[in-house]
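Peer 1: Just to be clear, the model below is a prediction. Sequence and coordinates:
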Amino acid sequence: MRKATQYNLFTDLFLLTFTVTRSRILTTEIPHHLAGLRLDQALAVLFPDFSRARLQTWIKDGHALLDGIQVAPRQKLLGGERVELRAEADAAVECEAEAIPLTVVHADESIFVIDKPAGLVVHPAAGHPAGTLQNALLHLDPALAAIPRCGIVHRLDKDTSGLLVVARTLEAHKSLVDQLKDRSVNREYLALVQGMVTAGATVDEPIGRHPADRKRFAVRPDGRESVTHYRVEERFLHHTLLRVRLETGRTHQIRVHMAHLHHPLVGDPVYGGRARIPAAADPVLIDVLRGFRRQALHAARLGLIHPEKGGEMAWESPLPPDFDALLRLLRSLG
């Protein structure tokens, strides 16, 4: 496990209007085996670090010249032409940067790995215009304003703690998005659920919006493919600690799938219903279960291929104090 660095950035708040522009000139010659392709198709082959949509935009904006001339993305190629590409990322974020403390588990020129605390919203949205991870990241590194979604390529629910990765360059962003699409990012969670789970299994059930409550999600036949693998990590008298691995990454996926199995997460206010108090429960346990007002879910391990170096990397995050204290209490009760 890699040592985390705590960035104590105080609590003052200030407004930054980002005008960050990072660009570099890339030149190449169209190889003859790409003759007959469109310019945007050829550039997608020659510059795989950038998405096809971004390359098309750059071509239309005059940032990709063919033999010194601006052409359309659909321009057919003969082979041998010289391409000059100005790879540029314009700041697209005007936002309040907030000095929110962040635990940075890993940092290099390509990525940050953040250990997010429970209670921190990832993106600004209605009801949460500030005080989010995105605001904190913009304070940590203002240049993230030039990256889509400030480099955030996957998210954790507000009350889920643990690890997530942030891209610091366009190349890293594309690499991480591709890895998520290819399902090669290893995301493991610890989840404390209600009831006794006898053995591990896989839940392969599609998830979509709840038909009656648009803020919730549900297993439904017309939903998107959703696959969750889980195994038993530890058993208690009335609860089970699961180690869960995501194959897909739908909103609320673990919470929805566990509720579908009739083993909702402890403390889940949306999918768990009222706190389930075991019969003849110890008074201390009753108080703790009633006081645990978030889903008992922690992103404990994150593994990926480094976008620049290419090697496999992995990080682990210890359980936060509230989750750890709950498990200690359950163990003490036998």
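Peer 2: Right, received. Where do you want to start? Residues are numbered from 1 along each chain as shown.
Peer 1: CA atoms for contacts and neighbours, from now on please.
Peer 2: OK.
Peer 1: What degree of burial does the closest residue to Leu13 other than its chain neighbours show, as a neighbour count?
Peer 2: Distances taken as C-alpha to C-alpha, 6 or more residues apart in numbering place Glu98 nearest to Leu13, at 5.0 Å, with adjacent residues excluded. Look at Glu98: counted by other C-alpha atoms under 10 Å, it has 25 neighbours.
Peer 1: From Ala87, how far off is Glu98?
Peer 2: 29 Å (C-alpha to C-alpha, to the nearest Å).
Peer 1: All the helices of the stretch 201-334 of the chain, residue numbers only.
Peer 2: Counting by DSSP state H, counting those that start in this stretch, the stretch 201-334 of the chain has helices at residues 253-260, 283-291, 321-332.
Peer 1: Who are the packing partners of the shortest one?
Peer 2: The criterion is 3 or more C-alpha pairs under 8 Å, 6 or more residues apart in numbering; DSSP states H and E, and the helices and strands that helix 253-260 contacts are strand 217-219, strand 227-235.
Peer 1: Compare the ones you listed and give me the one nearest His128.
Peer 2: Taking C-alpha to C-alpha, strand 217-219 is the member of the helices and strands packed on helix 253-260 nearest to His128, at 20.2 Å.
Peer 1: Could you list every helix and strand that that closest one packs against?
Peer 2: When contacts are defined as 3+ C-alpha pairs under 8 Å, 6+ apart, strand 217-219 packs onto strand 207-209, helix 253-260.
Peer 1: For it, which outside residues touch it?
Peer 2: Contact with strand 217-219 is made by 205-210, 251-252, 256-257, 260, as judged by C-alpha atoms under 8 Å, 6 or more residues apart in numbering.
Peer 1: from these, which is closest to Phe323?
Peer 2: Within the contacts of strand 217-219, the smallest distance to Phe323 is 18.8 Å, found for His252 (C-alpha to C-alpha).
Peer 1: Use this one as the comparison:
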Amino acid sequence: MDDIDDEPNASLSVAGQPVPVIIDVTHTVTENEAGLRIDKLASKVFTDFSRAQLQSWISDGSLISNSTTQKPKQRVKAGDVLHLSTTLQQHSEDQPENIAIEVVYEDQDVLVINKPVGMVVHPGAGNQTGTLVNALLYHYPQQHHLPRAGLVHRIDKDTSGLLLIGKTKPAQMALMAQLKDKSVYRHYQCIVAGDAASLGRHRRIDAPIGRHRNQRTKMTVMTAGREAVTHLLAITPLNDSYCLLDVGLETGRTHQIRVHLSHITHPIVGDRVYGGRRQLRAGLSEAQRQAILNFPRQALHAYELGFVHPVTGEDIEVSVPMPEDMQQLVAVLNDDYGAE
């Protein structure tokens, strides 16, 4: 995009109130671009916006050529000057907030962050502030015009780990398409109740997931649900009754890993919704028993993420270590814990 006059000031807040995003952009048609339809050329050069948006701006006079309104099918000539001037309203009342985020990968198109435990991904009922979207809107104000500030997918509040974010509309859409066609891979670590032999019989969990009929905040395995496939990639015994798993997602249903592992009777430690008393197995020391009972969240961490860069085509792989609370739980559950 050429000559973004107001980019540094886009979406700053004044006295706590968000300022609409002002777009004022020009592009001079080159010899190679001559003859293209104005809407097609606009989508090539003003890449932060969808073609449908640009067509509507051509129609309402926000996007003009040589100071004159045009029809979307109008052909351009070399030297023509396209000028886009409009004001974008925010998609919601989401407010920028100065909340620290841990960036593990960033370039001009893509951002990957390591979400801490306890952070909600985006505002919703009961969580209007303090979310990752609020943080993104503060640190990357130019992303106000993107749905969910560029988020491509999400993880639960009490799951830690990697999240993928598009910094432009084309990047976000391309990454969402990769997620849909399963070319994005996401690997998780989790600590579960169950012995290695029993878990080994469930290397591929293929069980459709839908919303629970009576408890609407819960998901469950059901024949009328959507396809859901989870892979147990590696099983590491911690003791006779607990294992550390490396899990891969083939699909991305709400609460998928938690629901699937509960479904095969090997729930994630700390999962109050899908685990219950089945988290406690026989043969535990008192220290191990207390560590499980007191673990405050589901022991689930999104540690590895891979995708094809939406602009360069490069394979990008990012990983982060297991958080301290899970490392401590692994140590306590390990049979060697406390040994001389």
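Peer 2: Sure, I can see it. The structure presented is a predicted model; accordingly, all values stated were derived computationally and were not measured.
Peer 1: can you list the helices and strands packed on helix 253-260 of the first structure in JSON lines and add mean neighbour count and distance to Arg149 of the first structure?
Peer 2: Converted to JSON lines, those look like this (neighbours: other C-alpha atoms under 10 Å; distance: least, C-alpha to C-alpha, whole Å):
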{"stretch": "strand 217-219", "mean neighbour count": "22", "distance to Arg149 of the first structure": "23"}
{"stretch": "strand 227-235", "mean neighbour count": "18", "distance to Arg149 of the first structure": "25"}
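Peer 1: Superposed on the first structure, what's the mean shift for stretch 169-176 of the second structure?
Peer 2: If you overlay the two and look at stretch 169-176 of the second structure, the average distance to its match in the first structure is 1.5 Å (mean C-alpha distance after the TM-score superposition for the first structure).
Peer 1: Quick one: neighbours of Gln128 of the second structure, just the number.
Peer 2: Gln128 of the second structure: 15 surrounding residues under other C-alpha under 10 Å.
Peer 1: OK, contacts around it?
Peer 2: By C-alpha under 8 Å, 6+ apart, the contact set of Gln128 of the second structure is Asp94.
Peer 1: which residues in the first structure does stretch 223-231 of the second structure align to?
Peer 2: Aligning stretch 223-231 of the second structure against the first structure (TM-score structural alignment) gives residues 221-229.
Peer 1: Now which residue in the second structure aligns to His252 of the first structure?
Peer 2: Using TM-score structural alignment, His252 of the first structure lines up with His255 in the second structure.
Peer 1: quick one on the thing from earlier: can you redo the helices and strands packed on helix 253-260 of the first structure as TSV with distance to Gly62 of the first structure?
Peer 2: Formatted as TSV, those follow (distance: least, C-alpha to C-alpha, whole Å):
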stretch	distance to Gly62 of the first structure
strand 217-219	43
strand 227-235	42
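Peer 1: quick one: the closest residue to Val122 of the first structure other than its chain neighbours and Ser161 of the first structure, what's the gap?
Peer 2: Spatial nearest neighbour of Val122 of the first structure, excluding adjacent residues (C-alpha to C-alpha, 6+ apart): Leu133 at 4.7 Å. As for Leu133 of the first structure, its distance to Ser161 of the first structure is 12 Å (criterion: C-alpha to C-alpha).
Peer 1: do Arg54 of the first structure as well
Peer 2: Distance from Arg54 of the first structure to Ser161 of the first structure, by C-alpha to C-alpha: 33 Å.
Peer 1: do the same with Ser110 of the first structure
Peer 2: Separation of Ser110 of the first structure from Ser161 of the first structure (C-alpha to C-alpha) stands at 23 Å.
Peer 1: Could you check which of those two has the larger neighbour count?
Peer 2: More neighbours surround Ser161 than the other of Ser110 of the first structure and Ser161, with 25 against 17 (other C-alpha under 10 Å).
Peer 1: What does that one correspond to in the second structure?
Peer 2: Matched to the second structure by TM-score structural alignment, Ser161 of the first structure sits across from Ser160.
Peer 1: Just give me the match in the first structure for Val273 of the second structure.
Peer 2: For Val273 of the second structure, the aligned residue in the first structure is Val270 (criterion: TM-score structural alignment).
Peer 1: What count of nearby residues applies to the closest residue to its match other than its chain neighbours?
Peer 2: Residue nearest to Val270 of the first structure in three dimensions, not counting chain neighbours: Arg216, with 7.5 Å by C-alpha to C-alpha, 6+ apart. Look at Arg216 of the first structure: counted by other C-alpha under 10 Å, it has 15 neighbours.
Peer 1: Provide a list of residues in contact with Arg216 of the first structure.
Peer 2: Contact partners of Arg216 of the first structure, counting by C-alpha under 8 Å, 6+ apart, are 209-210, 270.
Peer 1: Buried ones from those residues, can you make that a ChimeraX selection?
Peer 2: To isolate the buried members of the contacts of Arg216 of the first structure in ChimeraX, using 16 or more other C-alpha atoms under 10 Å:
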select :209,270
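Peer 1: out of the contacts of Arg216 of the first structure, who's nearest Leu327 of the first structure?
Peer 2: Using C-alpha to C-alpha, Val270 is the member of the contacts of Arg216 of the first structure that lies nearest Leu327 of the first structure, at 21.7 Å.
Peer 1: Please tell me I have it right and Tyr185 of the second structure contacts Tyr303.
Peer 2: No: taking C-alpha atoms under 8 Å as the definition, Tyr185 of the second structure is not a contact partner of Tyr303, at 11.1 Å.
Peer 1: got the contact list for Ala42 of the second structure?
Peer 2: With C-alpha under 8 Å, 6+ apart, Ala42 of the second structure has these contacts: 51, 54.
Peer 1: ok, back up a step: identify whichever of the helices and strands packed on strand 217-219 of the first structure lies nearest to Leu333 of the first structure.
Peer 2: Of all those, helix 253-260 comes closest under C-alpha to C-alpha, at 24.1 Å.
Peer 1: Mean distance between that closest one and the second structure after superposition?
Peer 2: On superposition with the second structure, the mean distance recorded for helix 253-260 of the first structure (mean C-alpha distance after the TM-score superposition for the first structure) is 1.2 Å.
Peer 1: circling back to that earlier point, Tyr185 and Tyr303 of the second structure: who's more crowded?
Peer 2: Between Tyr185 of the second structure and Tyr303, Tyr303 has the larger neighbour count (other C-alpha under 10 Å), namely 23 against 17.
Peer 1: check contacts around the more buried one.
Peer 2: Counted by C-alpha under 8 Å, 6+ apart, Tyr303 of the second structure has contacts 161-162, 186-189, 319-322.
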